[in-house]
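Asks: Please find the sequence and the predicted model below.
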Amino acid sequence: MARTRRREIKRVPRTDAALPEYDRGALPEGLLTRRQLRAQGLSPGGHDPVGILRCKACAYRPQWSCIHPTRAWLYSVHRARLKRTPTLAQERALDQAMAARQTCPRCRRRYYFCLPLRTLGCCLECHDGTPADPTSYVAPPGHALAA
């Protein structure tokens, strides 16, 4: 059995890091992660990050720069812009893409969740007879809902 070599991690002292790093709970005002910006209806607006939010594990190593994939980029709220609203054509294209993932090719029902089309190729009711909850799908046009 072949052994895999350990990946070599290059440590960078925290003072040599390209961006300032902040520990969790010690963020200055006006810096937010991308998710926090989205929750407020904002986007980074094309600006680069201004800092790094360190991961939990790096709290025990304050002298080293955080290189873990769980770190987060911090953006300035003052540079952020409002999120763009999609056009009607974009919304229609997204709805068509979701319809392709949610519609069973056999019974033509559109479910409110994505179907396992790669593995099963259809909904569970068509695949093995498991009855579907009538509130979990929309019947195809021209078919009456079974009561």
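Replies: Yes, it's here.

Asks: For the rest of this, base every contact and every neighbour count on C-alpha atoms.
Replies: Noted.

Asks: so what's the closest residue to T70 other than its chain neighbours up against?
Replies: Nearest non-adjacent residue to T70, counting by CA to CA, 6 or more residues apart in numbering: C55, 5.8 Å away. Contacts for C55 (CA atoms under 8 Å, 6 or more residues apart in numbering) come out as D23, R24, C66, H68, T70, R71, A72.

Asks: another structure for you, compare them:
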Amino acid sequence: MAGRLYDPTGARYGIPTYPWRMAPEEYATFRQLRTRGLRPGGQGVAAQVLWYSRRYRRTGKSPIRVAYLYRLDRAKPVRPMTPAKWAALAKANAARQVCPECRRDTGYRIPTSLGMCVACSDAP
């Protein structure tokens, strides 16, 4: 089964394709880049990993999942946060703590499933 997903030349899928856990070390996913403090830096997708998922086979979606890979040697360091970005992030997080119903600062982030603080959602 994994043999159909192995295409290191890119002849079948257009870009080099590897099965789960068989990609060379010089490639990394976006999340793997982030854990190393890197970003793609404008480079396009260099390769992909394909695998079969039992979860998606049951839901009627395509059972083949994909993860895109980027070259590590072309990745750039993550840009540092500027004071303006920190301020904007703090303002956005503070706005998520204000209940739209009672207008109080709850001290926690309002759950999107409720759309209001727990006290307002429990009120009759």
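Replies: Done, it's in. Keep in mind that what you see is a predicted model, and the values were worked out from it rather than measured.

Asks: rewinding a little: most neighbours out of the contacts of C55 of the first structure, which is it?
Replies: Using other CA atoms under 10 Å as the neighbour test, the contacts of C55 of the first structure are led by C66, with 27 neighbours.

Asks: hmm, back to that, residue in the second structure matching the residue nearest to T70 of the first structure?
Replies: Aligning on TM-score structural alignment places C55 of the first structure opposite W51 in the second structure.

Asks: surely C120 of the second structure meets R103?
Replies: No: between C120 of the second structure and R103 there is no contact under CA atoms under 8 Å: 10.5 Å.

Asks: next structured bit after the longest helix along the second structure?
Replies: Ranked by residue count under DSSP state H, the longest helix found in the second structure is helix 83-95. Using DSSP states H and E, the next helix or strand after helix 83-95 of the second structure towards the C-terminus is helix 118-122.

Asks: where's that next one relative to the chain centroid, distance-wise?
Replies: Relative to the centre of its chain, helix 118-122 of the second structure is centred 31 Å away, using CA atoms, centre = their mean, to the nearest Å.

Asks: same deal with stretch 109-123 of the second structure?
Replies: Chain-centre distance of stretch 109-123 of the second structure: 26 Å, with CA atoms, centre = their mean.

Asks: secondary structure element for T70 of the first structure?
Replies: Using DSSP H and E, T70 of the first structure is not contained in any helix or strand.

Asks: Quick one: map it onto the second structure.
Replies: T70 of the first structure maps onto R65 in the second structure, by TM-score structural alignment.

Asks: what's the answer for A100 of the first structure, then?
Replies: By TM-score structural alignment, A100 of the first structure lines up with A95 in the second structure.

Asks: Could you give the number of residues near that match?
Replies: Using other CA under 10 Å, A95 of the second structure has 14 neighbouring residues.

Asks: Can you tell me how far it is from P111 of the second structure?
Replies: As for A95 of the second structure, its distance to P111 of the second structure is 13 Å (criterion: CA to CA, to the nearest Å).

Asks: same deal with A84 of the second structure?
Replies: According to CA to CA, A84 of the second structure stands 27 Å off from P111 of the second structure.
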